[in-house]
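In: return atomic coordinates for the entry below.
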Amino acid sequence: MGRLMNDHESDLIAQARDILKKKFGYDQFRSGQQQVIQEVLSGHDVFAMMPTGSGKSICYEVPGYLLEGIVLIISPLLSLMEDQVNQLREIGEKNVRALNGLMHPEERSRVLAHLRDIRFLFISPEMLRQHSVLTALSRVKLSLFVVDEAHCVSQWGHDFRPDYLYLAEIRSHLGNPACLAVTATADERVREDIVRSLDLRAVNYVLMSVDRRNIALAVHKVKSSEEKIEELCKLLSKVQLPGIVYCAGRDWTEKIADIIRQKLGLRTAFYHGGMEAVDRRKIQNQFLDGQLDLLCCTNAFGMGINKPDIRLVVHFHFPATMNAYLQEIGRASRDGKQGLAILYYAEQDEHYPLGFIDANFPDDTLLRQVLRELDQGLLKLEKKETFLTSLQDRGASETAARFIFENVRFVTRGMNYSSIFEECRKKITERRSVQLNELSMMKRYLNSTTCRRAFYLSVYNESQSEKLDLCCDQCGLSLEAFERACPQTSDVHPEQTLDWHQRLATIFRESERDI
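Out: The predicted structure is shown next:
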């Protein structure tokens, strides 16, 4: 239940409804939106957990037209920023910009020189820490400090995006504007971590249910990857699409996409972090525009994706946390229609999340070696990227290299770098313990013999309000309800078997012929 409004707040909400109608074309707020906006307009720090597709962006966009100053939105991905900027421009908002590393320095300087003309500014945590950016922002008034996809503070901040851990310090430097942290999924530990990391004061919580009632759940245990592929192909030949298949590694996305194209003739592509940004963007747009039936991807895909008609989310390998799992299945059926989430589980898959956890941190030998070389002057900290590259050349993962950098950069003059060895080991032990506990919870879900929906709701201290007809495999779920009207035949058309490189090349050749 929300608190009662005073007359001033009632007037502000009336103005907010007017803006909602005139600017965005909606007659009324969705569940949770008004409560968040009420607290934001009252100048309070707010933590909002709202399910995917519930309109989280409205919660800071509407206040942006009522508050004086810039709404600063910290966003994790360039593609997500671009989408949000474009959506605001589509409603006629001209005073919106994004600051990112791909901008030409002169263009970035122009944006910083004209900040007073901007209403909404999207930025990454890394860009926000740059001295020129901070200096320019400190000279203007900020109306709201928004941390979008706030689970990244906890999920990434401790590991490979340490700039997230400096957001509280930056907000303080910018005059402590009210903060809105928004995410779709965060259990109690992650919520506490976010609130502590962002230094939210007298925070108001708006917590909506994580339950996506229109997504049915199933876990299929198999003995091998070959059996998985066989089961997956049977599934894809029958059920409604489009769909997403999540895999643990880049090679798997390419392999499965190729198999599905050849066996089923579905319009399929792969997507992972090893591709060039422009290529990832092309594939993403193809999927969003309905030119693909299926996307095989790593967890690099999905955050902020606005495609309401995804009917199927498959996990070919299971993620390391329940938070990640619910984030990923939540990309299905944002239009409210029925969706399906299938996870294929083989016991040997457990080495993937364990390997990712181990790769997050340097081992004792590497850590001791790096600290010793810093003491001896064989390694230098002057240039961050050079230092990180040097560590990766020694066998460290990108995440482990960043961990070392963030811990050695604050060693004061006169101290030995080797003196922080035990402190670093303690941090590693603590972080590994947290991640292993989260992995253990995920494995309990996979091996549960009771209702899967009831299980994951209990993780978030929720319970089922009523039993669903299409709930989960433990509740007698039949996949017949998800079959499409015209099952896919095995006829393979040449244009469908081309991978995305070949399709683009074909398009360009045709364009040249037209010229």
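In: rest of the way, CA atoms for contacts and neighbours
Out: OK.
In: and stretch 319-336, end to end?
Out: Distance between the two ends of stretch 319-336: 24 Å, counting by Cα to Cα, to the nearest Å.
In: my bad, stretch 387-407
Out: Using Cα to Cα, the gap from the first to the last residue of stretch 387-407 comes to 13 Å.
In: where does the most centrally placed residue in the chain fall, helix, sheet strand or coil?
Out: By Cα atoms, centre = their mean, the chain has its centre lying nearest to M303, at 3.8 Å. Applying DSSP: H, G, I helix; E, B strand; the rest coil to M303 yields a three-state assignment of coil.
In: from what I can see it touches L78, true?
Out: No. Here M303 does not reach L78: they are 10.9 Å apart, not a contact under Cα atoms under 8 Å.
In: buried residues in stretch 55-74, which are they?
Out: The neighbour-count check on stretch 55-74 (16 or more other Cα atoms under 10 Å) flags 56, 58-65, 67, 69-74 as buried.
In: what does that stretch rub up against?
Out: The contact list for stretch 55-74 (Cα atoms under 8 Å, 6 or more residues apart in numbering) reads 15-16, 19-20, 30, 33-34, 36-37, 40-41, 50, 116, 118-125, 140-148, 180, 182.
In: for comparison, sequence B:
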Amino acid sequence: MNNQTKLLKEKFGFSSFKLGQKETIDSLLSGKNTFTVLPTGTGKSLCYQLPSYMFDGQTVIVSPLISLMEDQVSQLRKMGEKSVVALNSTLDYPSKKYVLNNLSSFKFIFISPETLNQEEVFQCFSDLNITLFVIDEAHCISEWGHDFRPSYLQLKHNLNKLNNPLTLALTATATESVKKDIENELFSSRDFHTYFYSVNRENIYYQVEECEDKVDFLLSFLAEKNMPGIIYFSSKREAERLAATLNEHLPYSVAFYHGDVSSQDRVKIQQQFINDDIRILCATSAFGMGVNKENIRFVIHYHLPDSLENYVQESGRAGRDGKQSISIILYQKGDERIHYYLQDESFHQKKDLLFLKNKSKEELRKYHSLLSDNQKKWLISLEKNNWNWDSFEQKINSKQFEKRIKTQDMSFYVENKYCRRQSILNYFGNAYESIKQTCCCDNCQPKEMFEFDVEDVHLFEKKVINSEEIIKKLFLI
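Out: Presented below is the predicted three-dimensional model:
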């Protein structure tokens, strides 16, 4: 038994590697920068956790969402790993100060790109012995970096200042254009290996439900299916409203989760959901990527996703245990209009910055108070990276067009009458597996034929949840 296999068994409790894990780990152990695309639910975190135990220094993981950081920290602590920490907005100032003063004592350090860009924080990272630098959910470089999180575009600059440590980029969803964005932003001047695998999730049945009343459909569907699931929303207000409605009508607990929920409550809700104390989560995209709850049987999109990338990421929360699960989009004609409106609003906010072109630094300071928070972020990034205003304008125009095309592709997906799985694989440039699936999508088999395994339907009574006990268990693992 080699060191890897022994560590896999003794530390992680697995007897064999999953798709793409060993190839990625071997690449890292040979000292090669690596870019890996694996389908949702195939254990991407193992690709950096296992080799980290074979390296001497710290592993830094850049992660996009608090929910994802908290989940991965919790998973590591359950394995007995104590030297793990997440640096994000949930830490109060004294806690943050303590962590920074003792940063070298941690083996795994999770951090958002925004926090990493803070001067005080980055200086502490400069003093570390970083033997592995991980960009988790690396598609955010392309998807979000050019939208509302420009800090992602500074990662290459940060890597250079950290003397280019061994780097791993991981994602589950990357079209050819997104792959090129990631390669250009992270590896343009460095050698790297790539391992790209199909996004296909054979155990997920894909369904689109055109319905006049989405609430009626949900109440009918959920009344008979008392098992864990997520309902995704584009609106925080709608997520709250539907959670309240479902709690009135269903015999088990439903909660809502979005970016305006307090940090402490988000941790509680996430742990309650993972522990099956909450049966259904009404969530925005603030909850999703990479969160490891194996027995989610269904993911429903109340609002149309704005792209197939986001849809595959979010629907991929279902069936991580390999058992039969379902992904449903509730659709009404015109649902895509909200995304066109939001895209136009974001585009015009960036476009409005162009009036600052050729202004002096003194003039820029004068206008600073008139800018929105997102505009201030963009202006800071422009100044830090010495971006050219003409290339900035070209970039926002091309991204605006690209986003509109992505939403049109999503509309085509819900309206087309061909195999939905084939549509997803075609979009990501994956070859379609010729094995005929007995449970594929509503265009291949009648949706009435879809059934969950009976043993997976566990009936739970609604119970009062002691949130303080949840927090104690979480942090005393």
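In: what do we get in structure 2 for the residue nearest to the centre of structure 1?
Out: Per TM-score structural alignment, the equivalent position to M303 of structure 1 in structure 2 is M289.
In: for its match, give me its contacts.
Out: Neighbouring residues of M289 of structure 2 by Cα under 8 Å, 6+ apart: L65, L68, E137, Q313, E314, R317.
In: which among the contacts of stretch 55-74 of structure 1 end up buried?
Out: Buried by 16+ other Cα under 10 Å: 15-16, 19-20, 33-34, 36-37, 40-41, 50, 116, 118-125, 141-148, 180, 182, out of these.
In: give me every residue that touches the nearest residue to R311 of structure 1 once chain neighbours are set aside.
Out: Computed as Cα to Cα, 6 or more residues apart in numbering, the closest residue to R311 of structure 1 that is not its neighbour in sequence is G339, at 4.7 Å. Neighbour list for G339 of structure 1: N214, I215, A216, I310, R311, L312, A332, S333, F482 [criterion: Cα under 8 Å, 6+ apart].
In: swap the cut-off to 7 Å and go again
Out: If you count contacts by Cα atoms under 7 Å, 6 or more residues apart in numbering, G339 of structure 1 has them with N214, I215, A216, R311, L312, A332, S333.
In: out of those residues, flag the one nearest to W156 of structure 1.
Out: Checking the contacts of G339 of structure 1 against W156 of structure 1 with Cα to Cα, the nearest one is A332 at 23.5 Å.
In: quick one: map that closest one onto structure 2.
Out: So, by TM-score structural alignment, A332 of structure 1 is matched to A318.
In: now do the strands in the stretch 251-400 of structure 1.
Out: With DSSP state E, counting those that start in this stretch, the ranges of strands along the stretch 251-400 of structure 1 come out as 268-271, 294-297, 312-315, 339-345.
In: name the surrounding residues that touch stretch 376-393 of structure 2.
Out: Contacts to stretch 376-393 of structure 2, defined as Cα under 7 Å, 6+ apart, come from residues P150, K357.
In: where do the helices sit along the stretch 151-300 of structure 1?
Out: 151-155, 167-173, 188-198, 225-236, 250-264, 277-288 (DSSP state H, counting those that start in this stretch).
In: would you tell me which one of those helices is buried the most?
Out: Neighbour counts (mean count of other Cα atoms under 10 Å) averaged over each of the helices of the stretch 151-300 of structure 1 peak at helix 151-155, with a mean of 23.
In: return the distance of that helix from the chain's centre.
Out: Computed by Cα atoms, centre = their mean, to the nearest Å, the chain-centroid distance of helix 151-155 of structure 1 equals 9 Å.
In: likewise for stretch 166-178 of structure 1?
Out: Put simply, stretch 166-178 of structure 1 sits 23 Å off its chain's centre (Cα atoms, centre = their mean).
In: for it, grab the matching residue range in structure 2.
Out: Using TM-score structural alignment, stretch 166-178 of structure 1 corresponds to residues 154-166 of structure 2.
In: longest helix of structure 2, counting residues only.
Out: Criterion DSSP state H: the longest helix present in structure 2 is helix 389-415.
In: compute the inter-axis angle for it and strand 325-331.
Out: Per axes from the mean of the first three to the mean of the last three Cα atoms, to 10 degrees, the angle that helix 389-415 of structure 2 makes with strand 325-331 is 100 degrees.
In: any idea which helix or strand comes after helix 389-415 of structure 2?
Out: Following helix 389-415 of structure 2 in sequence order, the next helix or strand is helix 420-427 (DSSP states H and E).
In: buried residues, that following helix. List them.
Out: Across helix 420-427 of structure 2, burial judged by 16+ other Cα under 10 Å covers R420, R421, Q422, S423, I424, L425, Y427.
In: can you find the partner of the last one in structure 1?
Out: So that's Y427 of structure 2. Y427 of structure 2 maps onto V459 in structure 1, with residues paired by TM-score structural alignment.
In: how many neighbours does the closest residue in space to that match that isn't next to it in sequence have?
Out: The shortest distance from V459 of structure 1 to any non-neighbouring residue, by Cα to Cα, 6+ apart, is to D187 (7.1 Å). For D187 of structure 1, the neighbour count with other Cα atoms under 10 Å is 16.
In: which residue in structure 2 lines up with D187 of structure 1?
Out: Aligning on TM-score structural alignment places D187 of structure 1 opposite T175 in structure 2.
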